[in-house]
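> no FASTA, just this:
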């Protein structure tokens, strides 16, 4: 028998209800951590399926139609019943437990997440942790992950994204390399340096280096280099630590080496840019106690110990 409501349609219904409640696609998008265009597409899919207009749209506002108001009322009842059914199964789990599968990028996983994990595992001894530390793209359903932590702004309407923090960037090299090649004082000086590039698995292209100009303007700098590392940011860090050149990475990833004197930050006058990190999970998936515990732990811990 064919399912009456598939997972994608259920997510569209949730977005429709939130847009109706808040009277805004933009506000609903902010709530779910997606783009307003994604909410608009979800509503359009429902309208095509139902053959009615759920919202009256203008350039400045959206308003629920009579048909939309009726559908909203019935959907609220249905979603409430689904939530009650899920609570009947998982809500009685007062102590978070079970296997929690997490995917996280190499740099963030190694230098930011792993140092926090002992505190989490001590607080939740009945949760079993399985970490996949890799920069590759994952498929939540096929690979069975509960959540992921990724850099950048997520534009997948199937995922809920909670921003964890902004991680600041710096350019680093070893004292030995700088003694041999000199210390760059301007972005133009990078042209004569060995700059190690990280090739993102998301785009297949080297990531731009992010700087601020003399007046505080943002500069996305395309570094030219003969040295590239594919899909593994930690490989770039290892290359830099070996004296191979300069690399732009997160301050939290270089902090230990800088403190020991193994790395030196350069181009301070152009520093100050950052990249956002978010925690992601499928939008149509009910948050179990173990997932909610982990999300709450990270958000509270990182608010106390933000990335510098």
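On my side now, so go ahead. Quick caveat: nothing in here was measured; it's all calculated off a predicted structure.
> C-alpha from now on. contacts and neighbour counts both.
Noted.
> which residues in the stretch 1-150 of the chain form strands?
Under the criterion DSSP state E, counting those that start in this stretch, strands of the stretch 1-150 of the chain are mapped to 55-57, 62-64, 98-104, 127-133, 147-151.
> can you tell me which of those is most buried?
Using mean count of other CA atoms under 10 Å, the stretch among the strands of the stretch 1-150 of the chain with the largest mean neighbour count is strand 147-151, at a mean of 21.
> mind putting the strands of the stretch 1-150 of the chain into a markdown table with distance to residue 198?
Below are the strands of the stretch 1-150 of the chain laid out as a markdown table (distance: least, CA to CA, whole Å):
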| stretch | distance to residue 198 |
| --- | --- |
| strand 55-57 | 44 |
| strand 62-64 | 43 |
| strand 98-104 | 17 |
| strand 127-133 | 17 |
| strand 147-151 | 14 |
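> and the longest strand for this protein?
When the chain is parsed with DSSP state E, its longest strand is strand 159-173.
> now for that strand, which elements pack on it?
Applying 3 or more CA pairs under 8 Å, 6 or more residues apart in numbering; DSSP states H and E, we find strand 159-173 packed against helix 233-241, strand 247-250, helix 251-260, strand 264-266, strand 274-282, helix 289-304.
> for that strand, the distance to its chain's centre please.
8 Å (CA atoms, centre = their mean, to the nearest Å).
> could you do stretch 75-90 as well?
Relative to its chain's centre, stretch 75-90 lies at 28 Å (CA atoms, centre = their mean).
> check stretch 248-257 too.
Relative to the chain's own centre, stretch 248-257 is displaced by 19 Å; criterion: CA atoms, centre = their mean.
> before we move on, what about stretch 17-34?
Taking CA atoms, centre = their mean, one finds the center of stretch 17-34 at 20 Å from the center of the full chain.
> what does that stretch rub up against?
15, 35-36, 38-40, 61-64, 72, 75-76, 154-157, 159-162, 283 (CA atoms under 8 Å, 6 or more residues apart in numbering).
> mark which of those are buried, thanks.
By neighbour count, with 16 or more other CA atoms under 10 Å, the contacts of stretch 17-34 hold 15, 35-36, 38-40, 62-64, 72, 75, 154, 157, 159-162, 283 as buried.
> pasting the second one now:
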């Protein structure tokens, strides 16, 4: 069998990835203990082998070309898998370490994930955690994220989706608003109320409210003079200050409900939920820091422990 890869080529891939990550041949050479000329020659051989330019060079800097970026992402993933495979086969008992990059929506971030991170780092102090708190969908490969929490699992065969919980939805309003406008008794009553809207930032589409009537799951489009985009917590803040009725996750407003700052309305029409999932790339040998965090988070879901005693387990 003809070998496609030899030790020299694997070493060249490591130097190429290092140059891409350091954004320079000199910095890569210093770390690798070779000369900048050796790094340059190595990259040149790769470019000749592939027939493409991997770096765009100027007198001041180098940067990856479009082809180079795609090649880097695949090479880095492959090299990481080789390292993990060697560790697993050799039975090395290493301490989880390195940078863990997580993307999480604002609601789940503030009320579920972020409060758990001090406990996680107390157990695994060699893992550094970088959290991107936003409702923007991310590209795992292009942006270098290890994990993401999202509502609904995408139809992407390259990702693993682990179910975290079904987050219950409730309709809430401030006592002051209900004193001024009365409390709705039926879903039709919402037509005469100020219903705070939430719009998807990607499309501008208004999110329908999820309700249950006569045993059937329904979606309702409401109307009102307030609209929020990107951050669901803005709608909760508006509702708390008497702007109108808003549909929110129970885990977000449970403290407001307990203290009387908000009141749950239309309870007979509730009970709907949205699923939250933990997503990560499907790799045969996932980095140990990723496996460690997945096990930690799924363990918290299984044992029902969690934020303010509410847990990660399903409430719906």
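All right, it came through fine. What you see is a predicted model, and the numbers here were worked out from it, not measured in a lab.
> quick one on the thing from earlier: okay, the helices and strands packed on strand 159-173 of structure 1 in a markdown table with distance to residue 121 of structure 1 and mean neighbour count next?
Shown next, in a markdown table, are these (distance: least, CA to CA, whole Å; neighbours: other CA atoms under 10 Å):
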| stretch | distance to residue 121 of structure 1 | mean neighbour count |
| --- | --- | --- |
| helix 233-241 | 25 | 20 |
| strand 247-250 | 25 | 23 |
| helix 251-260 | 22 | 16 |
| strand 264-266 | 34 | 20 |
| strand 274-282 | 18 | 19 |
| helix 289-304 | 10 | 16 |
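> looking at those, which is closest to residue 143 of structure 1?
Proximity to residue 143 of structure 1 (CA to CA) singles out strand 274-282 among these, at 12.7 Å.
> residue 221 of structure 2 and residue 231 of structure 2, how far apart?
To residue 231 of structure 2, residue 221 of structure 2 is 19 Å away according to CA to CA, to the nearest Å.
> nope, residue 239 of structure 2 is what I meant
Distance, residue 239 of structure 2 to residue 231 of structure 2, by CA to CA: 14 Å.
> and residue 244 of structure 2, by the same measure?
Noted for residue 244 of structure 2: a distance of 17 Å to residue 231 of structure 2, by CA to CA.
> the more surrounded of these two?
Higher neighbour count among residue 244 of structure 2 and residue 231: residue 244, with 25 against 17, using other CA atoms under 10 Å.
> can you tell me which residues contact that one?
If a contact means CA under 8 Å, 6+ apart, then residue 244 of structure 2 has 173, 174, 177, 193, 194, 195, 196, 238 as its contacts.
> and residue 300 of structure 1, by the same measure?
With contact set as CA under 8 Å, 6+ apart, residue 300 of structure 1 has no partners.
> what does it align to in structure 2?
Taking TM-score structural alignment, the alignment pairs residue 300 of structure 1 with residue 299 from structure 2.
> repeat for residue 153 of structure 1
By TM-score structural alignment, residue 153 of structure 1 lines up with residue 153 in structure 2.
> same question for residue 291 of structure 1.
In structure 2, residue 291 of structure 1 lands on residue 290 (TM-score structural alignment).
> got the buried residues for the longest helix seen in structure 2?
Criterion DSSP state H: the longest helix present in structure 2 is helix 66-90. Residues of helix 66-90 of structure 2 classed as buried: 68, 69, 71, 72, 75, 76, 81, 84, 85 (neighbour count, 16+ other CA under 10 Å).
> same check on stretch 38-53 of structure 2?
By 16+ other CA under 10 Å, the buried positions in stretch 38-53 of structure 2 come out as 39, 40, 42, 43, 44, 46, 53.
> now the first one: how far from residue 14 of structure 2?
Applying CA to CA, the value for residue 39 of structure 2 to residue 14 of structure 2 is 10 Å.
> repeat for the second one
Going from residue 40 of structure 2 to residue 14 of structure 2 by CA to CA gives 13 Å.
> ok, residue 120 of structure 1 - how many residues close by?
Neighbours around residue 120 of structure 1, by other CA under 10 Å: 16.
> that one reaches residue 297, doesn't it?
Yes - counting by CA atoms under 8 Å, residue 120 of structure 1 does reach residue 297; the two are 7.2 Å apart.
> tell me the contacts of the most centrally placed residue in structure 1?
Closest to where the C-alpha atoms of structure 1 average out (CA atoms, centre = their mean) is residue 278, at 2.8 Å. By CA under 8 Å, 6+ apart, residue 278 of structure 1 lies in contact with 149, 150, 151, 152, 153, 161, 162, 163, 164, 165.
> assign the fifth one to helix, strand or coil.
The three-state label given to residue 153 of structure 1 by DSSP: H, G, I helix; E, B strand; the rest coil is coil.
> tell me which residues are up against the strand or helix carrying residue 37 of structure 2.
Element membership of residue 37 of structure 2 [criterion: DSSP states H and E] is helix 36-50. Contact with helix 36-50 of structure 2 is made by 12, 15, 16, 19, 25, 26, 28, 29, 30, 53, 54, as judged by CA under 8 Å, 6+ apart.
> what about the second one, distance to residue 44 of structure 2?
The reference is to residue 15 of structure 2. From residue 15 of structure 2 over to residue 44 of structure 2 the distance is 12 Å, taken as CA to CA.
> got it, and the third one?
In this structure, residue 16 of structure 2 lies at 10 Å from residue 44 of structure 2, with CA to CA as the measure.
> again, but for the fifth one
Using CA to CA, residue 25 of structure 2 is found at 12 Å from residue 44 of structure 2.
> tell me what angle the longest strand of structure 1 forms with helix 289-304.
Calculated by axes from the mean of the first three to the mean of the last three CA atoms, to 10 degrees, strand 159-173 of structure 1 forms an angle of 40 degrees with helix 289-304.
> quick check: end-to-end length of stretch 195-205 of structure 1?
Terminal residues of stretch 195-205 of structure 1 are spaced 15 Å apart (CA to CA).
> and the contacts of that stretch?
135-137, 206-207, 223-233, 236, 239-240, 244-247.
> cool, and stretch 260-268 of structure 2?
Stretch 260-268 of structure 2 is touched from outside by 170-175, 183-187, 212, 239-240, 253, 256-257, with contacts defined as CA under 8 Å, 6+ apart.
> and these, which are buried?
With neighbours counted by 16+ other CA under 10 Å, the contacts of stretch 260-268 of structure 2 contain buried members at 170-175, 183-184, 212, 239-240, 253, 256-257.
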